[in-house]
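Colleague: let's see this in three dimensions:
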Amino acid sequence: MGKEGGGEEALLPLFETKEARFRGAYKVFASTVFVGICLIWVYRLTHIPRAGEQGRWAWIGMFMAELWFGLYWILTQSCRFKVVYNYPFKERLSSRCKDTLPSIDIFLCTADPKKEPPTMVINTILSVMSYNYPPENLSIYLSDDSGSELTFYALLEASSFSKHWIPFCKKFNIQPRSPSAYFAQQIDIQDITYAQELLAIKKLYKEMENRIDSTVEMGEITKEIKDQQKGFSEWNSKVTKQDHQSIVKIMIDGRDKNGVDIYGGRLPMLVYMAREKRPQWPHNFKAGAMNALIRVSSEISNAPFILNLDCDMYANDADTIQEALCFFLDEKRGHEISFVQFPQNYDNITKNDLYACTFSVITNVELAGIDVYGATPYCGTACFHRRESLCGKVYSKDYRKEWNIEDKNNTYKSINELEVASKILASCSFEKETQWGEKMGLIYGCSSEDFVTGLAIQCRGWKSLYYNPNRMAFLGVAPITLNDVLTQQTRWSEGLFQIFLSKYCPFIYGHGKIKLGAQMGYCIYLLWAPCSLPTLYYVIVPPLCLLHGISIFPQEKWSQRMCQRGMSKKS
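Modeller: As a prediction, this is how the structure comes out:
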């Protein structure tokens, strides 16, 4: 018919999946590489030096290294042979669900105000508060594992500044909506009204930034500030980073008269949480913080969908939520999707990318390739979740949830009642003798809790999806020194290899639950650490053999004859 309307529009999908171009050419190329690998293996096996000959063990070592590289290359083909990309239709979502959009809870975690400056954290907070999304359906939660009053103060300042920043963003439709990122770019000013408001809002931001930085530098909150906000009564001399009670403070509540911007428009809900930490209780790092956020948010807002971000990764596209919801709310395929993973991108990487922090092959090819199996890994940040699946629900084919019907049981509770109830959920003892950390929430016992959690969700029958939009949805901060890069890579590699050696090995835990290609795709990353051994061997042994005149690579007869002729002429 050419026009979308009425019943026809309701049948149109909210997203489509297309196979990447030139896959046929790549398959031909990969086939030739595979033949070459097999020929290398055959040559190594048929030309092993005899016992007692020079270089025998070096030759065998080279064969073992090349055998590993060949098998690892075969693993990578599970994610490269077929690559697909997903494309949402947010215009269809807007017209179909304009007044019935579901609520979204956004989680951010921070753990140290020294390593993660509060000004950086609040820029991420302000960017997600400014999404082009109904503010009454948006709730932002900050988990502060250090229980720092400095972070609480910064969030308090951000809540006041948001009353100016959010209407400014939406009035002029600016991008990105992180204040520091927006002010750092070259701004083309043509409108006088915009220029005046820009100068005013920039001044307010600089004043706020100076107040926060000076307070953090001083290391304590002044008595004058404490007297203005009763929330500081939670802190005393006994509160430390590793020993403090649970703290939950609702900074902005749209139901309250103070929860509006300078023009009277409603603001998103903003919540500060510091879960209880005691030396005698394991805190399970970020996984423990995320699980506490899941429970606290279920008491306060209980949104059916959750976005979790790192505190250094701000929102770069104001329409990202609508794009993500296209996948969840699609009538045909949306009900089986547990989470939608976005790539991790960075705004501080130089053109040369000295330390290869962009992972361009992973973000552009491999994650899109494993998406073919509906098993995109959960990468710990920049991910939208279905709350039910994250809380341990097993998928069934007849699963259909009315996503626009939400639990409203808590709407009648006062702010004080919600805070008191939430503190119990964030206490150390709440998880004792429960399924949290095993079958509910993020899984404990591994430093790469995100990968394990994603695998466990998929083994419960859910599918995941990868989406790499044209405009980067999130931008973070990559390591800028070699030491930081090596530290990060070591932590990732160790955590992922730990999964491979545990009961969560995809070939064991995922057997019969996810496809073989997905199991192979997971192992590409789980085997990063052991790849270092054959690589190290290949870097060290050939030069040593070359220095000692030991041949470990095939030599052409023509080159041998030429060398012999040269030697004879000299003689």
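
Colleague: when you work out contacts or count neighbours from here on, use the C-alpha atoms and nothing else.
Modeller: Noted.

Colleague: look up the closest residue to residue 180, ignoring the ones flanking it.
Modeller: Distances taken as Cα to Cα, 6 or more residues apart in numbering put residue 123 closest to residue 180, at 6.7 Å, once the chain neighbours are dropped.

Colleague: burial of that neighbour, as a residue count?
Modeller: Residues lying near residue 123 (other Cα atoms under 10 Å) number 23.

Colleague: same question for residue 342.
Modeller: Considering only other Cα under 10 Å, residue 342 is surrounded by 24 other residues.

Colleague: likewise for residue 183?
Modeller: Residue 183 has 14 neighbouring residues, counting by other Cα under 10 Å.

Colleague: what do you get for the one 4 residues further on?
Modeller: By the other Cα under 10 Å criterion, the neighbourhood of residue 187 contains 10 residues.

Colleague: kindly report the same for the one 3 residues further on.
Modeller: Using other Cα under 10 Å as the criterion, residue 190 is surrounded by 8 other residues.

Colleague: residue 218 too?
Modeller: As a burial measure, residue 218 scores 11 neighbours (other Cα under 10 Å).

Colleague: quick check: buried residues in the strand or helix carrying residue 453?
Modeller: In the assignment (DSSP states H and E), residue 453 maps to helix 449-459. Neighbour-count burial for helix 449-459, counted by 16 or more other Cα atoms under 10 Å, picks out 449, 450, 451, 452, 453, 454, 455, 456, 457, 458, 459.

Colleague: next: stretch 22-39.
Modeller: Applying 16+ other Cα under 10 Å to stretch 22-39 flags 30, 37 as buried.

Colleague: centre of the chain to it, how far?
Modeller: From the chain centre to the centre of stretch 22-39 is a distance of 32 Å (Cα atoms, centre = their mean, to the nearest Å).

Colleague: what of stretch 182-191?
Modeller: A distance of 29 Å separates the centroid of the chain from that of stretch 182-191, by Cα atoms, centre = their mean.

Colleague: strands of the protein, residue ranges please.
Modeller: Assigned by DSSP state E, the chain shows strands spanning 15-19, 84-88, 104-110, 138-144, 247-252, 269-274, 305-310, 314-315, 337-341, 345-346, 383-386, 463-466, 474-476.

Colleague: let's see this one next, to set against the first:
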Amino acid sequence: MESRLFATEKFGGRAVYRFHAVTVFLGICLVLYYRVTHVPGSGAGRAAWLGMLAAELWFAFYWVITQSVRWSPIRRRTFKDRLAARYGERLPCVDIFVCTADPKSEPPSLVIATVLSVMAYNYPSEKLSVYLSDDGGSILTFYALWEASTFAKHWLPFCKRYNIQPRSPAAYFSESDKPHDLHVLKEWSFIKGLYEEMTERIDSAAMSGEIPEQIRVNHKGFAEWNTGITSKDHQPIVQIRVSSVISNSPIIMNVDCDMYSNNSDSIRDALCFFLDEANGHKIGFVQYPQNYII
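Modeller: Modelled structure (predicted):
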């Protein structure tokens, strides 16, 4: 067991819950039996009775289905220390794809908060590649990413210096209180100010639909939108995906743009499953709970 990179553990209290579930099931059966055997005659009361029966059948069905995850609950525990000791500098490269489609329904400032959260993973930076896949081909998304690349030079060191959680700036600054340490407070306030200024610039551009001309002229990447690119006529994502531009790492992580990574060790946790010598070859994907940015 010492060589395993993850363990499957059973929750305690199963017998108590199963006894409770059996009593609930018997109660449901008695209620349904009563409903079926005591249907009133014709009249207004009959329709209401049948309506109650239909509702109770639906809730009974739902309750039975939910027992599939409650009857035998388990949890997975990873051993990241063993992963580090075993692989050290030989950890595999990882490609992360953040997907977005429409800057109107998915604001660019929200998208880059997600991008920044995955850029700040506790993982060797030379083994991590982050790609933003924009089905809409919007210049606004590209501009937001350009702004984020500048802010990241301050945000990523700040995250790793103080090991902050979560690493989405939108979530972090909305949830965290001001630090008490004066030195940390000064840097915290500076980073927060940079983030708010960046967000304001991105939101202003999104509302006006225009990128500041000076930025557009000074960055060659914006030149692509001078050739008539639209949301329905732009370079296909598939063409970009299979080209040599992508690093083609053995591990791919997919994140939707309206979620953020709430655990900076997510990659290492996932690798504990993929690289486990006993069961790693049986695992094709690892899924994490969703955390939406609101």
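
Colleague: TM-score for this pair?
Modeller: In this superposition the chains share a TM-score of 0.87, using TM-score structural alignment, normalised by the length of structure 2; 293 aligned residues with a Cα RMSD of 2.8 Å.

Colleague: so the helix holding residue 453 of structure 1 matches what in structure 2?
Modeller: Counting by TM-score structural alignment, helix 449-459 of structure 1 lines up with no residues of structure 2.

Colleague: angle of that helix against strand 337-341?
Modeller: 150 degrees (axes from the mean of the first three to the mean of the last three Cα atoms, to 10 degrees).

Colleague: can you add distance to residue 143 of structure 1 and give the buried residues of helix 449-459 of structure 1 back as TSV?
Modeller: Below are the buried residues of helix 449-459 of structure 1 laid out as TSV (distance: Cα to Cα, whole Å):
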residue	distance to residue 143 of structure 1
449	17
450	17
451	21
452	21
453	19
454	21
455	24
456	24
457	23
458	26
459	28
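
Colleague: what is the nearest of those residues to residue 194 of structure 1?
Modeller: residue 450 (42.6 Å; Cα to Cα).

Colleague: neighbours around residue 230 of structure 1, how many?
Modeller: Each residue near residue 230 of structure 1 was counted by other Cα under 10 Å, and the total is 9.

Colleague: what's the counterpart of it in structure 2?
Modeller: Residue 230 of structure 1 maps onto residue 220 in structure 2 when the alignment is built from TM-score structural alignment.

Colleague: from residue 135 of structure 2, how far out is that match?
Modeller: 21 Å (Cα to Cα, to the nearest Å).

Colleague: got it, and residue 164 of structure 2?
Modeller: For residue 164 of structure 2, the distance to residue 135 of structure 2 equals 32 Å [Cα to Cα].

Colleague: and residue 177 of structure 2, by the same measure?
Modeller: 37 Å.

Colleague: same question for residue 66 of structure 2.
Modeller: Where residue 135 of structure 2 is concerned, residue 66 of structure 2 sits at a distance of 36 Å (Cα to Cα).

Colleague: have a look at these two and say which one is more surrounded.
Modeller: Taking neighbours as other Cα under 10 Å, residue 66 of structure 2 and residue 135 compare with residue 135 leading, 16 against 10.

Colleague: quick one: map that one onto structure 1.
Modeller: Residue 135 of structure 2 maps onto residue 145 in structure 1, by TM-score structural alignment.

Colleague: its match reaches residue 275, doesn't it?
Modeller: Yes - assessed by Cα atoms under 8 Å, residue 145 of structure 1 is found in contact with residue 275 at 6.7 Å.

Colleague: shared neighbours, those two?
Modeller: residue 289 (Cα atoms under 8 Å, 6 or more residues apart in numbering).

Colleague: for the aligned partner of residue 320 of structure 1 in structure 2, what are its contacts?
Modeller: Counting by TM-score structural alignment, residue 320 of structure 1 lines up with residue 266 in structure 2. Counting by Cα under 8 Å, 6+ apart, residue 266 of structure 2 touches residue 121.

Colleague: in stretch 241-252 of structure 2, what counts as buried?
Modeller: The neighbour-count criterion (16+ other Cα under 10 Å) identifies residue 247 as the buried residues of stretch 241-252 of structure 2.

Colleague: chain center to that stretch: distance?
Modeller: The gap between where stretch 241-252 of structure 2 is centred and where its chain is centred comes out at 21 Å by Cα atoms, centre = their mean.

Colleague: start and end of it, how far apart?
Modeller: Length of stretch 241-252 of structure 2, first residue to last, Cα to Cα: 12 Å.

Colleague: again, but for stretch 127-141 of structure 2
Modeller: End-to-end distance of stretch 127-141 of structure 2 (Cα to Cα): 25 Å.

Colleague: alignment lookup: residue 109 of structure 2 to structure 1.
Modeller: Residue 109 of structure 2 maps onto residue 119 in structure 1, by TM-score structural alignment.

Colleague: ignore the last one, residue 293 of structure 2
Modeller: Under TM-score structural alignment, residue 293 of structure 2 pairs with residue 477 in structure 1.

Colleague: what about its match, neighbour count?
Modeller: 16.

Colleague: distance of the closest residue to it other than its chain neighbours from residue 451 of structure 1?
Modeller: Ranked by Cα to Cα, 6+ apart and with sequence neighbours excluded, the top spatial neighbour of residue 477 of structure 1 is residue 346, at 5.4 Å. As judged by Cα to Cα, residue 346 of structure 1 and residue 451 of structure 1 stand 21 Å apart.

Colleague: what of residue 269 of structure 1?
Modeller: Using Cα to Cα, residue 269 of structure 1 is found at 30 Å from residue 451 of structure 1.

Colleague: ok so, going back, winner for burial among the strands of structure 1?
Modeller: strand 314-315 (a mean of 28; mean count of other Cα atoms under 10 Å).

Colleague: mean per-residue distance, that strand versus structure 2.
Modeller: With mean Cα distance after the TM-score superposition for structure 1, strand 314-315 of structure 1 departs from structure 2 by a mean of 2.1 Å once superposed.

Colleague: same for that strand, what does it pack against?
Modeller: Packed against strand 314-315 of structure 1 by the contact rule (3 or more Cα pairs under 8 Å, 6 or more residues apart in numbering; DSSP states H and E) you find helix 118-129, strand 474-476.

Colleague: name the residues that touch it?
Modeller: 123, 124, 125, 127, 128, 176, 177, 178, 473, 474, 475, 476.

Colleague: adding distance to residue 190 of structure 1, write those residues out as CSV.
Modeller: Listed next are these as CSV, based on distance: Cα to Cα, whole Å:
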residue, distance to residue 190 of structure 1
123, 26
124, 28
125, 29
127, 24
128, 27
176, 19
177, 20
178, 21
473, 27
474, 28
475, 27
476, 30
